[in-house]
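> generate a structure from the sequence data that follows.
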Amino acid sequence: MFKDVEAVEVVDELISTAQKAQQIYAGFSQKQVDHLVAVVSQKLGEQAEKLAIQAHEETGFGNVKDKIIKNTFASEHVYNSIKDIPTVGEIKRDDINQIIEIGIPMGIVVGLIPSTNPTSTVIFKALLALKSRNAIIFSPHPKALKAIMMTVEMIEKAIVAEGAPAGLIQVIKKPTLEATQYLMQHDKAALILATGGGAMVKAAYQSGTPAIGVGQGNAPTYIEKTANVKEAVAAIIESKTFDYGTICASEQSLVVDKEICKDVIKALEDKKAYFLSAEEAQKVGGIIMLENGGMNPAIVGKPAVFVAKLSGIEVPEDTSVLIAKQTNIGKEYPFSREKLTPVLGFYTVETWEEGMTTCNALLANEGAGHTAILHTQSDERVFDYGLQITASRVLINTLGALGAIGFTTKLAPSLTLGCGAIGGSSTTDNVSVLNLLNIKRIAYGV
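Predicted coordinates for the structure are as follows:
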């Protein structure tokens, strides 16, 4: 089935090494595990800037300042959220119902790593794997290979120096499609953590190995008539320009009540957003997607001014975001789709019901089950939005990009965001350490 003999041999060797290391690591105590996780948090936090520079230089996506924040988020915020969770032996006891839960490692985890958030995602997944006493083998996106390898080597070196068996954290050094497919289908692989393009996530679910994959984001952001417009717009601009839009939960389209439309437009323009004319929107829309329907990688993680120039239009040099007024939603309308760059669609609605319908239509078009945002001062609207919207994360009065991952909210800090069954995912969770544990239950008879 697999014709690339070298790729098969390499993966088999990685699996063999990981299996031996994990069998030893499975015998580590909670204290030993927690020490290793703390070491990785500290050592990789110290290297946040170095890794950010490497990722930016190699991929050209985003900017160093925000990538440092993402690396720090992964090494510190994720660590703080999992450090006190018991994962070894008895992890929970229910004396009333007489049930004891025991944490069991899964074995070998396969981690698919995207080019948009390469170093931070490696740190995140490595911390989860180590905390749950699993080994992990990373399949890197070729565009970010050096940055991913650098991160893996730092983690492996740090834990081996502290007594961990070598081989817990590994990476395919010559990534190919066949090597990744063989790794995902390997009978010794216990779980796939898939973060990346839709095709790769789908392949993970079709591999025959249990998988947790995340779908595309296309977060609609509804600015409802009771919203604090200035605060809402400030959050949207900060979020959409963070690392130039590379986080998939960032805002993709604005849905605005007609009553406050003029105020919203003024507030956006005050924040240096540029509203495209119909002719300019046609030019920008023409470069958002490729002929095959995929997103144009040339615009991913690039500033608004770069995207404008690429499309052949001129905008002020301090432009923060490009915005196109829209009425249509569909695969053939690029502004209604996911855009991992500072570009937004803008929809005006007459009523709350129309606003809800528009948000759900955007999610159905692309991004079902992922994330939606609402800016409002009405608790009634909050509950209604949360009840009706087809998203797993419903964010209120905060940044889409940072709220969804648990930076500006109390959601579990995570860089793998489940989209539920509606989005083709096996969970709606912000994936964390318990997703990488098998839990055995001892139950007394009643």
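> please make it C-alpha for all contacts and neighbour counts, starting now.
Noted.
> quick one: contacts for F2?
Taking Cα atoms under 8 Å, 6 or more residues apart in numbering, we find F2 in contact with 8, 178, 182.
> is it fair to say the first one lies in a strand?
So that's V8. No - with DSSP: H, G, I helix; E, B strand; the rest coil as the criterion, V8 is assigned helix and is not in a strand.
> measure it to T209 for me?
Taking Cα to Cα, to the nearest Å as the criterion, V8 is separated from T209 by 17 Å.
> again with the second one
Using Cα to Cα, E178 is found at 16 Å from T209.
> save the contacts of F2 as TSV, and put in distance to A144 and neighbour count too.
As requested, the contacts of F2 are exported to TSV (distance: Cα to Cα, whole Å; neighbours: other Cα atoms under 10 Å):
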residue	distance to A144	neighbour count
V8	22	19
E178	18	15
Y182	20	19
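> quick check, nearest of the residues you listed to K50?
Nearest to K50 among those: E178, at 30.9 Å, using Cα to Cα.
> wait, the closest one sits on A7?
Yes - taking contacts as Cα atoms under 8 Å, E178 lies within contact range of A7: 7.1 Å.
> next up, the contacts around V122.
The contact partners of V122, taken as Cα under 8 Å, 6+ apart, are 113, 138, 148, 151-152.
> now with 10 Å?
With Cα atoms under 10 Å, 6 or more residues apart in numbering as the criterion, the residues that contact V122 are 71, 74-75, 111-114, 128, 138, 140, 147-149, 151-152, 155, 169, 415.
> and if you look at I260?
Going by Cα under 10 Å, 6+ apart, I260 touches 223-227, 229, 348.
> again, but for C248
116-117, 196, 214-219, 338-341, 367, 370-371, 400-401, 404-405, 415, 417.
> quick one on the thing from earlier: in strands, which of the contacts of V122 fall?
Secondary structure defined by DSSP state E assigns 111-113, 138, 140, 169 of the contacts of V122 to strands.
> how about this one, so we can line them up?
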Amino acid sequence: MDQALFNSLIDISASPAARKGRAEMMLERARWAATVFDRYDRDATLRIAEAVAEAAHARAGEFAEKAVAESGFGVAAHKKIKNELTAKPLVAHYRDADYVNPRVDEARKIVEVPRPAGVIFALTPSTNPIATINYKVLLALLTRNAIVISPHPAVKETSVEAAEELARAAEAAGAPAGVIQILAQPSIPMVEAFMTSEKTNVILATGGTPMVRAAYSSGNPAIGVGPGNAPVFVDESAEMTAAARRIVASKSFDNSVLCTNESVLITLSSVAGQLKRALKSAGAHVCSDEETEALRRFLFHPRGFNIEAIGRDATWIAQECGIRVSPDTKILVAPITQIGVEERLSKEKLCPVLSLHVTETRAQALSQARAVLRLTGAGHSAAIHAADEAVIMAYASTVEAYRVVVNAPCSQGAAGFATNLAPTFTIGTGFFGRSSIGENIGPQHLVHWTRIAYGSEADVPFGNFHGLGRSFRGALPRAPADGVPGSASAPSAPQPQPSAMSGMDSATRDELRRLIAAELRDLLRK
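Purely as a prediction, here's the structure:
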């Protein structure tokens, strides 16, 4: 990495006090916005979310092209699709869900009152920057939370422009000022200051393992995700032509930068030849042993995966490896004979290269699919193409994944865009992946509920709570300027509190900095 670029990343010119002060001002403004937003009724909340979704949809194509131009990888047409899917369809999916009004359960004599998290600090990746911003902003708005976004440095200009567009749309629709904010100059110390501040209520982390671990070790509540490495099993009961078409479409989508894409294809020797022919007809190039070795050398260096290949076209990768392919080749299929740490091609590959492993029996296939996820990607996603329900159930019960996509593209299916799973750009990896949540992250994870519970005895009458709840009344108080309350209606400035970092020992603080630095160093090159 260029030293000047890395110096700007670690923000060596600003003093720790200045960085902390800037973070605290943004967070105080967000906290004010969240306090005001908590007063809104459901209709006002939905109007704001719908306006923001409309704004995101309107410029989906423009921001897709800008993201590809700035980051240098991916397919603009596919990013446009992702940007659109995380706009109006996302709001439509949750339109009937109510995260604003109390829920009354007369039979159990319980009333549940929604309590938004408050201030969300959201990390976004370089691979899906605008779609992730759309998604996290709308989740925050649907639950009346304020959000501060830390964009990936490799695509920060486009991210800032997109987030500011959403902020303007939200405020024009009546949202309090400061409900959507973004760091214009993200840096390691700034990320550190936000992640450890007591004014941050929850961290919504999307990124590599080091960043997610840093979020969990920050001292604040965090919702994080782990890496993917999805196995896909094509059983002999599958319809081969359809399976091949779906796999190639999924693996080539946005040049395979989604963590839900298929990584290792497993099939049986009885149908391997038929499947290979179907893959070729669908646009795949099946590599020879020599070509597979060339791919292995190019994709994996002694330090790890070659990040130059991330999000690149299959034809570009083939050219770099000296492999002659048709100009319309969509993916490269690399046959491998084993799965494990010794075979680097059985690891995650965020590029249109799909490993292929052939087994003799279904039992072996299921065991190898389980091994793929145990190597990396535990708890994430898996896919199967089959017509035999017993095989599907056995597969789902064997692999350590919380999403098993059946007869659909895994990239889109696990993310909820080609299945009826909840649409998401943050995949919970659960206990298998050392995460607290195993389902697709949605607005329900950004609101908790205060439960009013009456005595269960029959002689204790239950009250009438129908029609009670928050309502939007009158003009909004003036927003604080640079974190300073602007009117008597705004929350008073809190007394200075010790930084969360001050309560951490030096070893923990150094480890947090090291993890964040490792994540940003690696991903800046993408």
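> nearest to K202 of structure 1 among the contacts of I260 of structure 1?
Comparing these against K202 of structure 1 with Cα to Cα picks out I223 as the nearest, at 33.0 Å.
> show me what contacts the equivalent of that closest one over in structure 2?
Alignment note: I223 of structure 1 maps to V234 in structure 2; criterion TM-score structural alignment. By Cα under 10 Å, 6+ apart, the contact set of V234 of structure 2 is 240, 243-244, 247, 265-268, 271-272, 275, 365, 383-386, 407.
> do the same with I48 of structure 2
Contacts of I48 of structure 2 were listed using Cα under 10 Å, 6+ apart, and they are 54, 138, 141-142, 144, 169-175.
> residue in structure 1 paired with it?
The pairwise alignment with structure 1 assigns I48 of structure 2 to L36, based on TM-score structural alignment.
> three-state assignment of Q338 of structure 2?
Q338 of structure 2 is classified as coil under three-state DSSP.
> same question for G438 of structure 2.
With three-state DSSP as the basis, G438 of structure 2 sits in coil.
> if I read this right, it contacts E400, doesn't it?
No - the criterion here is Cα atoms under 10 Å, and G438 of structure 2 misses it with E400 at 11.1 Å.
> who touches both of the two?
By Cα under 10 Å, 6+ apart, G438 of structure 2 and E400 have these common neighbours: 379-380, 429-432.
> give me the ChimeraX select line for these, limited to the buried ones.
Command for ChimeraX, covering only those of the shared contacts of G438 and E400 of structure 2 found buried under the criterion 16 or more other Cα atoms under 10 Å:
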select :379,380,429,430,432
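> need the shared contacts of G438 and E400 of structure 2 in TSV (columns: distance to V202 of structure 2).
TSV is the format used below for the shared contacts of G438 and E400 of structure 2 (distance: Cα to Cα, whole Å):
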residue	distance to V202 of structure 2
G379	22
H380	22
T429	18
G430	17
F431	20
F432	22
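> among the shared contacts of G438 and E400 of structure 2, which are in helices?
When the shared contacts of G438 and E400 of structure 2 are checked against helices (DSSP state H), there are no matches.
> could you give the number of residues near R277 of structure 2?
R277 of structure 2 has 16 neighbouring residues, counting by other Cα atoms under 10 Å.
> same check on N97 of structure 1?
Using other Cα under 10 Å, N97 of structure 1 has 11 other residues around it.
> ok, now E293 of structure 2?
Applying other Cα under 10 Å, we find 17 other residues in the vicinity of E293 of structure 2.
> how about the one 3 residues further on?
For R296 of structure 2, the number of neighbouring residues by other Cα under 10 Å comes to 17.
> now it: closest residue in space, sequence neighbours ignored.
Nearest residue to R296 of structure 2 in three dimensions, chain neighbours excluded: L345, at 6.5 Å (Cα to Cα, 6 or more residues apart in numbering).
> show me what that neighbour aligns to in structure 1.
Taking TM-score structural alignment, the alignment pairs L345 of structure 2 with F335 from structure 1.
> check A33 of structure 2 too.
Using TM-score structural alignment, A33 of structure 2 pairs with A21 in structure 1.
> list the helices and strands the one helix or strand its match maps to packs on?
The secondary structure element spanning A21 of structure 1 is helix 5-25 (assigned by DSSP states H and E). Contacts defined by 3 or more Cα pairs under 10 Å, 6 or more residues apart in numbering; DSSP states H and E place helix 5-25 of structure 1 against strand 99-105, strand 108-113, strand 135-140, strand 169-171, helix 177-185.
> and stretch 232-252 of structure 2, what's buried?
In terms of neighbour count (16+ other Cα under 10 Å), stretch 232-252 of structure 2 has its buried residues at 232-236, 238, 240-241, 243-252.
> distance of the residue positioned nearest the centre of structure 2 from F37 of structure 2?
Nearest residue to the geometric centre of structure 2 (Cα atoms, centre = their mean): T426, 2.9 Å. When distances are taken as Cα to Cα, T426 of structure 2 and F37 of structure 2 turn out to be 24 Å apart.
> what of A64 of structure 2?
In this structure, A64 of structure 2 lies at 30 Å from F37 of structure 2, with Cα to Cα as the measure.
> ok, the alignment partner in structure 2 of Y244 of structure 1 - contacts?
For Y244 of structure 1, the aligned position in structure 2 is N255, judged by TM-score structural alignment. N255 of structure 2 sits next to 73-75, 78, 249, 261, 309-314, 330-331, 350-353 when contact means Cα under 10 Å, 6+ apart.
> three-state assignment of N255 of structure 2?
Looking at N255 of structure 2 with three-state DSSP, the answer is helix.
> which one is it nearest to, not counting chain neighbours?
Counting by Cα to Cα, 6+ apart, G311 is the residue found nearest to N255 of structure 2 once chain neighbours are left out, at 4.8 Å.
> show me what that neighbour lines up with in structure 1.
Residue correspondence, TM-score structural alignment: G311 of structure 2 in this structure matches G301 in structure 1.
> could you do G224 of structure 2 as well?
In structure 1, the residue paired with G224 of structure 2 is G213, using TM-score structural alignment.
> you'd agree its match is up against T416?
Yes - here G213 of structure 1 reaches T416: they are 7.8 Å apart, a contact under Cα under 10 Å.
> any residues in contact with both of the two?
Residues touching both G213 of structure 1 and T416 comprise 193-196, 431, with contact defined as Cα under 10 Å, 6+ apart.
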